[in-house]
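**Student:** Fold the following and give me the result.
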Amino acid sequence: MNTLDDKKRVTPSESQRIELRSLVNLSCEPISHFWPMKTFIHHNPLHGLEHLTFEKAIKEGQRFLKGRGYLSSSENRKYLQQGRISEDSINEALKDVSQNATISISDREISHLEVLRSILIHGTGKVATDVCSAILQPSLNQPEIRNLFKNIQDLSKKKAPEYFLKGHAIREKKDLATQYTLAEWCDQTLGTNVQDQVNGEIIKWVSGFLDEGHAPWGMPERKKTFYKAWKELALDDASGSILGIQDWKSKILDLPDRPEDAVLESLSLLAIPKNLWDGYFSLQLAQLSGWTGFIKWRSEQTNYAWQNAFPIDLIKYMAIRLFYERELVMLACQEKLAIPGTYASINEYLNNHPTGYGLFREFRSRVLPDEVVDYLDMSLFSQDPLNIKDLDQCDSRLISTWEQTIEKQEAESQTLMVMELAQSLNISIQDLVKCTPDTLSSLLDWIEQFPESHHGPIWLEALESSYIKDFAKKISPNLEKLRKSDEMEEQPLESRPLSQSIFCIDVRSECFRRQLEEIGGNETFGFAGFFGVPICYQGFSSEQQTDQFPVLLKPKHVVKEIPRASQGKAAEKFLEGQQIAKTGHALLHDLKENVVTPYVMVEAIGWFFGFKLFGQTLRPKWFKKVMSWIKDSLVIPIRTTLTVGKVQREEAYEMVAAKHRAAIYRLFTEKHDRQGGTVPHEQIERLRKLALNQIPSDSNENEELFRLLKWNASDLEQFILALRKDFNLHERDLGYKIQEITKTGFTVSEQVNYVDTALKLLGFTKTFARLVLLCGHGSTSDNNPYESALDCGACGGNHGISNARVLAVMANNSQVRQRLVERGITIPSDTHFLPGQHDTVTDEVELYDLEEVPATHRKDLLRLQHDLQEACEKNSRERLARFPDVPAIKETDKASLLTKVRSMDWSQVRPEWGLSGHTAFIMGRRLLSRGINFEGRTFLHSYDHSQDPDGKYLEIIMTAPMIVANWINMEHYFSTVDPLVYGAGSKAYHNVVGNIGVMYGSESDLCVGLPIQTVFDGDKPYHDPMRLFAIIEAPLERIATIVGRHEILQRLTRNRWINLIAIDPDTKKFFHFQLMKDWQPIN
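**Tutor:** Predicted coordinates for the structure are as follows:
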């Protein structure tokens, strides 16, 4: 056995460590980033492989992640039967793989294309080799089938002696450490469960280390980094000894202090050749791609509090994983084969015993043919360790018999496939029998060269081709309207709409926009839901900031929600109530997680949880009303505004003072068992100033404080010290916080730039209505870990209202409007921008900052609210018809009430379909899509090419919203084609872990992607797995120029991760952009 005792440990050099880190970073390409679920980010699970073509990346995904890359042929055949795939599209898709060749059977010429099309549509007819005989034998009494079988047997190519047995060793020497790890080889060859044992240990440690406040008892020693914490805690962990690892503690103690050194040591003990290291790292990281994807993301976040507190990276992960593998592989190989568990030893074993090993693999992989069993001592296969030499010296007649058996089975399989093909091509068996050997051989070659594994790309091309042609037909009436509009020499004067609304480009907004427009007098636009304003947002009373922008961007501004000027007293009461609620929640949590108190709690307050359980389960609507009434009774309503303008120092001081007063209330509640509200405001203010040394501490004015609180000077001193220590109430922190606040907001020039860009990007530069609604969106559901996946992707998986409020404040700013005139945009003085938010589950639109609406606009506001409510009802009715669990809706039913129930029901696994079902992303004028029912399957981004001659605004759309839409599309695509590997499987088995994600049961990989309920309707896909169609109404040259300027766009289009389609504004014809072929017309 190769151990550290065999040779003296050599400490690696710093250059070796740097090289190792580089290799690990390169090897994580197949592993996509995984963001924590609280800000769910849609992403391509093969994002790191986008430099490869779509087809090659899928093959790499199969190699490392073991995931399927295409929808099954059986599902695609259903699409064909339903007319969603046309035979013409199949023929087009097969042109690139078919040969210009034909064969003659009887008096008929059959092309290679015909054969491929028949195999694709009807299947190969291939069945498992070991059952071919059972299927074919009953038919061999028919002379023509018997003769066909004989002809195919005669064509069988003679293989080298012992090929079938030695083939196992030949293949596995090539695949070892390149296609699978040593642990996987042990499992598939020896029947061990080494891989599961390694994964189980890793999951135990990473889930504990990465926990972000979910576990009641956190893992100790985490500040020492993942590797060092594991080294220390593993000494007291009995798992290693239970797994059979001898001298467990001494091996842990003997590990190097640095994780890089531990990785190099394990690679040396496993004897992995250096030229295989990068691929071997990829295989290791792919075993738990969810956990490693999260580690990869977290290790790159320099400002992530949990990472800064408890450091982890992939090197530290690899050091621990390889340690477990080297020990358990060594154990398995010694026990089962009596060889060391190293790459070199296993390779030598395969090289020295190809025949015996081939017999052993055949025995393990399938039932041995009866003809072979007579020549074997079957007890040899069950010995530990395996007696490979006896198997090597098997009877020579065995090799010949084995070869003949395999050849017969292959001939049977080929006969069945040829018969299946003949039936679909309407060829008789008699004609096949009469074929020349060359013709029959060509036919067999064509079948074997087009196995089921090659069908996926063809089906995908055919599905996409059929879709875009149907799409072109669908919008052709609107193209004709555009043509007539563009040909008019003088455009008619546009009447002022009753209202204008800017919605997110989200597919769920498409339906709502259509309903709102059909009511009459309402014009709508589509814009990425962060409204072009990337901000870090902090809500009032919230301790955390949220990133309100796509992950492609970086924030430049912080915006905070603050009480309006008249809300000072209400704000204090609100914060006090919030603190009481937080304290009560923390107390309840501590009682639940305590070892002893749960036994008492069941008796004391179990009835309360029973009320919640039965209410949410049996009467969710009623329960929601009761809880809302209780909440409204207890929560102090407060009106807020946002720090959009640059905050002056005086305002900043007052904001910090409000926070300080809240801290004092909190200290009274937590430490002194009394409500802060019982202390007069002026005394709270006095305590604040004392803590900040703004007034003398020995003043006689303290007497009133002492009398009121029944304190003495010592009590006051302790209270002030607690404020300074626990809440940072001191002079230095005051200055820091004021400085931070004065950094928030935007200058007037910055506001002008954001409003100007937003309006010109939309082509919305004239004919403004009296009310313009900026409508963000969010989602409301209960008991749903994936709730943020239903929120606004452009806002980082958060609600979009904060961005809408920011842009509304900017657009209403009179100074901003004055400067916009200089840039060619005149917003009438009676135009008011109003923020709102669309709940995509209930379809309700809530309007914000109504106190800012001028009194002169009340009538306009009432009309808009009425139209929004009507659109809500109509859209809910349309959406409910798509849910499999909703019966037909009667005309008398209130559809909006049914959607509300879905948002409240904690047993509802599908509160809404979300973005599932999307297919296209249209960038163009509204006339291109107005009035067309896209069934909630299309992203709509407003864009007017005539107002963007240099392509500046189109470039913004193509390099931000279009990229995000592509990520969304890829996540839905892969979650549909393989819901267990690229998707998150069924919600029924999910458990939240660490506040970062979900896993199956109590131990599994982190579930990546989307749950099956999001993309499947029962057992059939709801989402059509196609690559996104990005359809742009703009000159072809302009689009091509933009693609040429951005490597990411070149990569996506060249490698076919996205379908880039242009509608030529002059000819109104469709073109498909392919980087290597330029623009290809779509008929």
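**Student:** Could you use CA atoms for every contact and neighbour count after this?
**Tutor:** Noted.
**Student:** Please name every helix or strand in contact with the top helix by length along the chain.
**Tutor:** Secondary structure of the chain per DSSP state H: the longest helix is helix 455-487. Packing contacts for helix 455-487, counted by 3 or more CA pairs under 8 Å, 6 or more residues apart in numbering; DSSP states H and E, involve helix 73-82, helix 87-95.
**Student:** Most tightly packed of those helices?
**Tutor:** Across the helices and strands packed on helix 455-487, averaging neighbours per residue (mean count of other CA atoms under 10 Å) puts helix 87-95 on top, at a mean of 18.
**Student:** Just want the angle from it to helix 73-82.
**Tutor:** Helix 87-95 runs at 140 degrees relative to helix 73-82, counting by axes from the mean of the first three to the mean of the last three CA atoms, to 10 degrees.
**Student:** Residue 987 contacts residue 1012, correct?
**Tutor:** Yes - assessed by CA atoms under 8 Å, residue 987 is found in contact with residue 1012 at 7.4 Å.
**Student:** Proceed likewise with the subsequent sequence, for comparison:
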Amino acid sequence: MVTAQSTAHKQLHNDSIEAVITRATKVIVPLSPISIFAARHPWVNLEDKQFETIGRWLDNSRDVDIFPGKKIIKDAYQKGEIEDSYLVERLEQWIEQQQLNVPFEVAKQYGSNALKLDDQPLTIESESYDLAATTELPDDDVFQRWLQRSMPPRSKFIKHKPKESYLQLLDYHVIKWCKLYLDENQASWTMPGREEGFFYAWQRLVTHDPALSKVQRQALKQVPSEPLEVIAQMLEHLAIPHDEIQGYLENHLLALPGWAGMLLWQTDKVGHKAPLITEYLAIRLALEWVFIQPFAPFNASNPVARPSVVTLINNWIHWGGLTTSHWNQLSMPKQHDYLKLAQRLDDKTCRTLWLEAWEDSYAQQLRHQLTNVSKAEKKNDSTQAQLAFCIDVRSEQFRRQLEAAGPFETIGIAGFFGIPIESCQLGSHHSHASLPVMNEPLHKVKEVARPQDLQMHLQRKYSVSSLIYTFKKMKQNVLPSLLLPELSGSWLSVQMFSRSFVPRPVGNLIQKFYKNWFNKPKSSLTLTHEMYGEEDGLPVGFTKEEKVTYVKQGLELMGLTHDFSPLVVLCGHGSQSANNPYASSLDCGACGGAASGFNAKVLAMLCNLEEVREALINLGITIPHETVFVAAQHNTTIDELDWIYVPELSTEAQAALTQIKAVMPQVSLNANTERMLTLPRLSQSVKNAKHEAQRLAHDWSEIRPEWGLARNASFIIGQRTLTQQTNLEGRSFLQNYDWREDATGSILANIIAGPATVAHWINLQYYASTVAPHYYGSGSKTTHTVTGGLGVMQGNASDLLTGLPWQSVMRSDYEAYHAPLRLLIVIQAPDDHIDRLLQENQNFKQKVDNHWLHLANITPDGQWHIW
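**Tutor:** Next comes the predicted model:
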């Protein structure tokens, strides 16, 4: 066998190994550091396969179940979120698709009972059956297709200790080396040789690792110095069949998807001489070989758990109403068909049908809300202000309260406002991308001030940052750390007690102190490229043509190309929380944790430029002279607007702004009240919702400052009149769109490629963190360990956690808050617009066809169609 493997592996040249690694890497996704948290769809590279297929494969290869659990399903059913009629309809459709020789009513009775999600029936003695014709399950292509690419690491099946396999030991060692290499300057002593690469640094140090035996260290000295050679050699030693190599590497990547994802992100963003994933796999395979070498040769098979014939017959007795005598009277072909149906309608199929019925029930509820309510006119002459908010689901509640408070129209658009920039705050030497992580910045915009004003601001800023830096360095060094408690103990004790028992007033006081101390001077933005040139390979500012292009594009995405109000407010959004490693996850889920007020300010300033307005007239967009654009930021934790750019206003615009500020306290209170009642411990009553929201924002012991985007379920693309009089309960992303202004379909295509894709990623991240929290979530915040400035672990040797914390999706230890439904995209447009979209965008069509999301449209005459 080894000789045959050697021949197979000699056919694998370096180029082909690299190609296999590239394909294997599709099972993981890049994981950015937690400080720039971005929504990540765990299966984004697997959408060429059916959602259920990937679910089956993950369960078979990694014991990861991505279908909603029985408890979640039963809770949703008891709350009335799943209608019986849709469950019956889904079951009947499924039975018809099987094309088996089983009477329909018999199959329906069996399925209806199996869908009750009771425990498996007790087994009746096999002697009761005539098993002569059915000693083995019949071949079933439908079942076999779930079992592809399922070869786990060899080390999984060899015990290191009675309750621990060598795979667990391997993961422990790999985690240790990943932590050392990826550390973001948190450790006092960095890993020697890390600048030469991960594999080089590991190879240099591992032969001195006291956690390895002398024999193991000696074996590692013989490992080749090139990662690709190591991988080829170790695959040969491990006797991996040629056609199983990709699956074997996939399972090694899925063993620690967090650390592997971080290495993938580092390769993409930081740049390395060799792909870090290749080096990572070389290290894993080399360590695996030295651990299990004494147990060679290895079993080549990977047994797959399949139900026995007796179990399936018992299911028919229990759920199908058959008797043993009836079963024995069936012909062999009929018995095979009965067995196939029972085999296919297993627990996962049942929970898939429940999930589909749940999604159908929500779709029907949304259809009723969007098509059966009388709609007001889009805009009337009394509208004083138009406010553009991010499509974020948290904006929906705030927008509804604002529109009810006065003559205001709200608009939905992606929060980066179509401005692909890298932003640099005043006095900072660092800039960050301020746009969705799937895109690259095309411009840099810096905040600048007069030198004399900037100098005073920087002096105060550096005095604080120097104090913080000195404190951290003292903690990390041996001798200074002994003096630190004596020097800082009293102050830190006062801070601890005050932040714990009176967090709201103390938090407000600290916030006010920082604002007054820094005393940020009046600043401007570097908008004109001709004045500022280039920096770090990016043009600083925009040319005149680019200014016009971005303004036109932004206005079209908002559906705001005519009927301008005197005041147009562009509202970015951000959040506020204390002592929260996941703070950035509550900001923009698309833009790596960046708040989007800066982008709002850039677009507002561009819209106010006279040269831009004059050029827009020739493009069919006339902005009235009295219309002024301003910028604000929506704080989603306390539901307040922070005004960040207010230029000189016209009389009409000033009156509108005054009116907004007058109603804002009540708007915030109403939004706070609505949101507070959804939080645990506050669901009965809230005495002062505003004070409670501020407490949550400032309390450093608070594990749930807000819900974030939990319970998101739909993305609605249409005019505001479609949703304006509807309480969508903060579950919908809202994107303005008027199909009549989009003859070519280009605007809709941009929305689908950008905002809709981001919403899809967010939706599946919340889904995965709810249904498989141990694998795709990040556990409880109360036991997190922040690691190396990168992310969080549970304890000191776990995978780097990839998803959302337990408190972001669960109401309690036993009750889910987030409803794990796949995103429903609803487009207000005629059928031919949808046809064109699906024909021209095969990637989006694939998402729909393979059930990664759902698609519906509302025609101009109010008809609802599911695609």
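**Student:** For residue 204 of the first structure, which of the helices and strands packed on helix 455-487 of the first structure is the nearest?
**Tutor:** Each of these was scored for nearness to residue 204 of the first structure using CA to CA, and the closest is helix 73-82 (38.1 Å).
**Student:** how about residue 439 of the second structure, what's its partner in the first structure?
**Tutor:** Alignment note (TM-score structural alignment): residue 439 of the second structure maps to residue 553 of the first structure.
**Student:** which of residue 987 and residue 1012 of the first structure has more neighbours?
**Tutor:** residue 1012 (25 against 20; other CA atoms under 10 Å).
**Student:** which residue in the second structure lines up with the more buried one?
**Tutor:** That one, residue 1012 of the first structure, aligns with residue 806 by TM-score structural alignment.
**Student:** And stretch 688-707 of the first structure, end to end?
**Tutor:** Stretch 688-707 of the first structure has an end-to-end distance of 18 Å (criterion: CA to CA, to the nearest Å).
**Student:** all strands for the stretch 101-250 of the first structure, in order.
**Tutor:** Assigned strands in the stretch 101-250 of the first structure, in chain order: 102-105, 108-111 (criterion: DSSP state E, counting those that start in this stretch).
**Student:** Please identify the most buried of those strands.
**Tutor:** Note that of the strands of the stretch 101-250 of the first structure, strand 102-105 is the most buried (mean count of other CA under 10 Å), with a mean of 16.
**Student:** And the helices in the stretch 101-250 of the second structure?
**Tutor:** With DSSP state H, counting those that start in this stretch as the definition, the stretch 101-250 of the second structure shows helices at residue ranges 104-114, 141-144, 166-182, 198-206, 214-221, 227-237, 245-255.
**Student:** export those to CSV and tack on distance to residue 467 of the second structure?
**Tutor:** Converted to CSV, the helices of the stretch 101-250 of the second structure look like this (distance: least, CA to CA, whole Å):
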stretch, distance to residue 467 of the second structure
helix 104-114, 64
helix 141-144, 63
helix 166-182, 26
helix 198-206, 34
helix 214-221, 45
helix 227-237, 44
helix 245-255, 41
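**Student:** Nearest to residue 598 of the second structure, out of those?
**Tutor:** Here helix 166-182 is closest among the helices of the stretch 101-250 of the second structure (CA to CA), at 30.4 Å.
**Student:** what's the most buried one of the helices of the stretch 101-250 of the second structure?
**Tutor:** helix 245-255 (a mean of 23).
**Student:** Would you mind getting the average deviation of it from the first structure?
**Tutor:** Per the superposition on the first structure, helix 245-255 of the second structure and its aligned residues are separated by 1.1 Å on average (mean CA distance after the TM-score superposition for the first structure).
**Student:** got the angle between that helix and helix 227-237?
**Tutor:** Going by the same axes, to 10 degrees, helix 245-255 of the second structure makes 110 degrees with helix 227-237.
**Student:** give me the stretch of the first structure that helix 245-255 of the second structure matches.
**Tutor:** Under TM-score structural alignment, the match for helix 245-255 of the second structure in the first structure covers residues 277-287.
**Student:** SS state for the match of residue 439 of the second structure?
**Tutor:** With DSSP: H, G, I helix; E, B strand; the rest coil as the basis, residue 553 of the first structure sits in coil.
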